[in-house]
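Colleague: the following block contains a protein sequence and its predicted model.
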Amino acid sequence: MTPDGRFLFVSHGRPAITPEDTEPPGFVVVFAVGPTGTLSRVGEPVPVERGGLGMSVTPDGRHLYVACEALTSVSDRQLFGFSIGAHGSLTPVPGSPYSAPDVPIGTAITPDGRHLYVTSGGLNVNPGLATKVWGFTIAADGSLRPTPHAPFEAGRGPVGIALSADGRRAYVSTLRAELFTFAVETDGDLRRIHGPITTGGVRPLFQSVSVGRPARPAR
C-alpha cells in the first residue's frame, strides 16, 4: 500500500517450474482505497513475471518494486520497478525489468528510500546454492543499480528480510531456520554483524521477519 493509504497493490501468479510451463504470467492489480475503506479497481492488470511475491513501495509513495519467483531457467529478468501515478497507474521505471537472483522472494526498502534489498531463497529447487541478498540503489527516476559489493552472503536460502526503523540494520531469515543481522552501510552495502542464530522454528518463508516500531514516550 502507498504510505498515504490511497492505493493498494495485489500481486498474482503461479511460479514457473520449468521452461515448458505454459501457465500465464503474473499480474499486479491496483485498487483505489475509498474514505470508508472500500476498494475499486484502477485500470487493467499490469503484467509481471510469474509468481509475484515480495513487493515494496518507497516511503515517498512514488515507486513500487515487485520480485517474481519464476526460475531463471524461464527468465532472468524478474525484478520489476514501476512509477506510481497520481491516480495509481503503474509505469515501468527506466531499465525495468531487471535481472534478479534465482527465485527472488523478499524485498525491503530503507526508510530514506535510497536502497532496495531482495532475498534469493531457492525454495525447493536448490536452497543450498541460493545464499544471497541482493542490494540496489534507487535513483530519483526509480531506476536501479547494484550497490558496490552486492550480492551479500546470508546463509542457505534467505527468504524474509526486514529493516530497523532507522534503516541502520537489516535482519534476514533463511529456509534453514537461521537469522542474520547486517549493518546497512551508507553506500547501501550490507555488512554481517551477527549470526547465524537459530530461530527455533522450521523453514520460515516469505515475509517472515518484521521489526516493531519503538514505543512513543509517555507524556
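Modeller: Everything's here; your move.
Colleague: when you work out contacts or count neighbours from here on, use the C-alpha atoms and nothing else.
Modeller: Fine.
Colleague: give me the secondary structure label for residue 5.
Modeller: Residue 5 falls in the coil class when you classify it by DSSP: H, G, I helix; E, B strand; the rest coil.
Colleague: assess the claim that it and residue 38 are in contact.
Modeller: No - between residue 5 and residue 38 there is no contact under Cα atoms under 8 Å: 11.8 Å.
Colleague: comparison target below:
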Amino acid sequence: MGEHPVGVVVTPDGKRAYVTNYDANSISVIDTASNKVTATIPVGKGPGGLAVAPDGGRLYVANGPSNDVWVIDTGDHSVVAKVDVGKSPHGIAVAPDGKRAYVTDFGVNQLSVLDLASNEVVAKVDVGKSPYGVAVTPDGKRVYVTNAASNNVSVIDTESNKVTATVPVGTNPVAIAIKP
C-alpha cells in the first residue's frame, strides 16, 4: 500500500479493490482473491475520492490539489483522460447507467457534472459550503451531497441539475451512502 490511503472502491464483480494513496499520488490495485497489491497506478496530486463505472471498465479518480479527475482504463491501467473540474475535488460518484459522474468541488462549493462519453464537465451546481461526500440513488434520479461546513446535505435532481432540497444534519458531514 502507498502513503496515506484515503479512498477505496471495489469493482462490481468484486475481483479488485482500488485504494487512493494521497501522499504517494497513486492508486494501489488489490486482487481481492489473494489480498495482494498487483499494480500501482500513478495519478495526479493528492488523490482522494474514487469511483468505478458500473461495467467495471473505467476508474475515476478525484485529485484534490490537481483540481482534476483522471479516467483510468481498468484493463491496462492507462490514463484515458484528465478532466479539469472545480477547486479541490474530493467525492465522486458514477450514475447507475454509467453516463454521468458527479464530483464535489470542496474549494468552490459546487458539484461538477461530468459527461462520461465525452469526459467533459457539462454542468456546475452550487451546493452548500465545503461539499465532500456524494452518492447517487439507484434509479439515478437524485444526487446527495454532504456539505461539511454547512452541516447539511444538498439533494440534486439529475434531470435539471438543480438543488431541490437542503436537509439539515449533524455537525461536519463528510460521507454518505444510499441503501437500495
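Modeller: Right, received. Where do you want to start? This structure is a prediction, so every number in the text was calculated from the model and none was measured.
Colleague: and residue 5 and residue 38 of structure 1? which has more neighbours close in?
Modeller: For residue 5 of structure 1 versus residue 38, neighbours defined as other Cα atoms under 10 Å are more numerous around residue 5 (13 against 9).
Colleague: how about the more buried one, what's its partner in structure 2?
Modeller: Residue 5 of structure 1 maps onto residue 14 in structure 2, with residues paired by TM-score structural alignment.
Colleague: what does residue 39 of structure 1 give?
Modeller: In structure 2, residue 39 of structure 1 lines up with residue 35, judged by TM-score structural alignment.
Colleague: over to residue 146 of structure 1?
Modeller: Matched by TM-score structural alignment, residue 146 of structure 1 corresponds to residue 121 in structure 2.
Colleague: repeat for residue 190 of structure 1
Modeller: With TM-score structural alignment defining the correspondence, residue 190 of structure 1 maps onto residue 161 in structure 2.
Colleague: where's the nearest residue to the match of residue 146 of structure 1 once chain neighbours are set aside relative to residue 37 of structure 2, distance?
Modeller: Residue nearest to residue 121 of structure 2 in three dimensions, not counting chain neighbours: residue 114, with 4.4 Å by Cα to Cα, 6 or more residues apart in numbering. Counting by Cα to Cα, to the nearest Å, the gap from residue 114 of structure 2 to residue 37 of structure 2 is 30 Å.
Colleague: look at the two and report which has more neighbours.
Modeller: Counted by other Cα under 10 Å, residue 114 of structure 2 and residue 37 do not tie: residue 114 has more neighbours, with 22 against 16.
Colleague: the more buried one is in contact with residue 124, isn't it?
Modeller: No - counting by Cα under 8 Å, residue 114 of structure 2 stays clear of residue 124, with 9.2 Å between them.
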